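*Asks:* Dropping a prediction and its sequence here:
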Amino acid sequence: MFNGSCYYFHYNCNWNKDWVTAQSMCKTYGSELVKITSQGENDFIKGKIGNSGFWIGLNDRATENSFKWSVDNSTIGDNGNYSSWAVGQPDNNYGQDCVVIYSDGKWDDDECYSDHCYICEKPAS
């Protein structure tokens, strides 16, 4: 729990998922891939993920360089939405349309078919 939301961290990275499958798995839990809205939430997640990369619910699959949160379709920059890109990211290399958070709390765009652990979030109702 953090700020009233419940989180599921899929730690078994031997059973990594591509971004679309991770999102589908979250939906089976009645949740979505996590939307990170503050430095505090990013720090909370950073403290839980260890050394693996984890999918978050941010992508630019529809329009290149227009990163949207899958849960509500808001973009980075809407209403001051928080971001934590690593230096030089997003670099928008070909096919890098989905976003991963790493142990340093920084975000990186990656190919959506790559396999990573994932984080689901179910906001307070």
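*Replies:* Cool, the structure landed.

*Asks:* Could you use CA atoms for every contact and neighbour count after this?
*Replies:* OK.

*Asks:* Give the full set of residues in contact with residue 98.
*Replies:* For residue 98, the contact set (C-alpha atoms under 8 Å, 6 or more residues apart in numbering) comprises 19, 55, 57-61, 109-112.

*Asks:* Just confirm residue 90 contacts residue 111, I think it does.
*Replies:* No - using C-alpha atoms under 8 Å, residue 90 is not in contact with residue 111; the gap is 11.8 Å.

*Asks:* returning to that earlier point: turn the contacts of residue 98 into CSV, columns for secondary structure and neighbour count.
*Replies:* Shown next, in CSV, are these (DSSP: H, G, I helix; E, B strand; the rest coil; neighbours: other C-alpha atoms under 10 Å):
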residue, secondary structure, neighbour count
19, helix, 29
55, strand, 33
57, strand, 27
58, strand, 27
59, strand, 26
60, coil, 20
61, coil, 15
109, strand, 24
110, strand, 22
111, strand, 17
112, coil, 21
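
*Asks:* Check it against this one:
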Amino acid sequence: YNKNKLNYTDATSACGCLDTHLYMADSIDKYNLISYIVDFSDNVWIGLDDMATEGKYVWSGSGQSLDALLKPLIFDLFQPDNRNNEDCVFKQEYLGRLNDAWCSLTMSYLCEKT
């Protein structure tokens, strides 16, 4: 978990330099684990985006698509909404649910080694 604020692309690269990738909350257990790792009051990039194909969210560490059954359990209500072309996913401060945002925003980020 790095509190240094980076955009999504730079956070992805920073994880890569450590031979890791942005965190994949690809199960309910891994999603729940985020709250034990990161500060409650911090927005944090995770490794999920739909940059390649709008609406098709893919885990950047594995290339696997987001499970349709997991999506409503981990995203905030009415999210992701692609408001003004938001393509990258982060864990929201306080609420802890996932939301989509512009990839150019700077946030803390969470890497993992698999």
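*Replies:* That came in fine, so what should we check first? Not measured: the values here are computed from a predicted model.

*Asks:* Superpose the two chains and report the TM-score.
*Replies:* Comparison of the two superposed chains (TM-score structural alignment, normalised by the length of the second structure) gives a TM-score of 0.89, and 110 aligned residues with a C-alpha RMSD of 1.4 Å.

*Asks:* those strands in the first structure, which residues are they?
*Replies:* For the first structure, strands defined by DSSP state E occupy the ranges 6-10, 32-33, 54-59, 68-69, 96-101, 107-111, 117-122.

*Asks:* what about the ones you listed, which gets the closest to residue 44 of the first structure?
*Replies:* Closest to residue 44 of the first structure of the strands of the first structure, according to C-alpha to C-alpha: strand 6-10, at 10.5 Å.

*Asks:* Show me the contact partners of that closest one.
*Replies:* Residues contacting strand 6-10 of the first structure (C-alpha under 8 Å, 6+ apart): 1, 34, 49, 117-124.

*Asks:* ok, the contacts of residue 98 of the first structure vs residue 41 of the first structure, which is closest?
*Replies:* Nearest member of those to residue 41 of the first structure, counting by C-alpha to C-alpha, is residue 57, at 13.9 Å.

*Asks:* so who does the closest residue to that closest one other than its chain neighbours touch?
*Replies:* In this structure, residue 57 of the first structure finds its nearest non-sequential neighbour in residue 33, 4.4 Å apart by C-alpha to C-alpha, 6 or more residues apart in numbering. Contacts for residue 33 of the first structure were tallied using C-alpha under 8 Å, 6+ apart; they are 22-23, 26, 55-57, 70-71, 118-121.

*Asks:* again, only this time at 6 Å
*Replies:* 23, 56-57, 119-120 (C-alpha atoms under 6 Å, 6 or more residues apart in numbering).

*Asks:* Just the buried subset of the contacts of strand 6-10 of the first structure, written out for PyMOL, thanks.
*Replies:* With 16 or more other C-alpha atoms under 10 Å as the criterion, this PyMOL line picks the buried residues out of those:
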select buried, resi 34+49+117+118+119+120+121+122+123
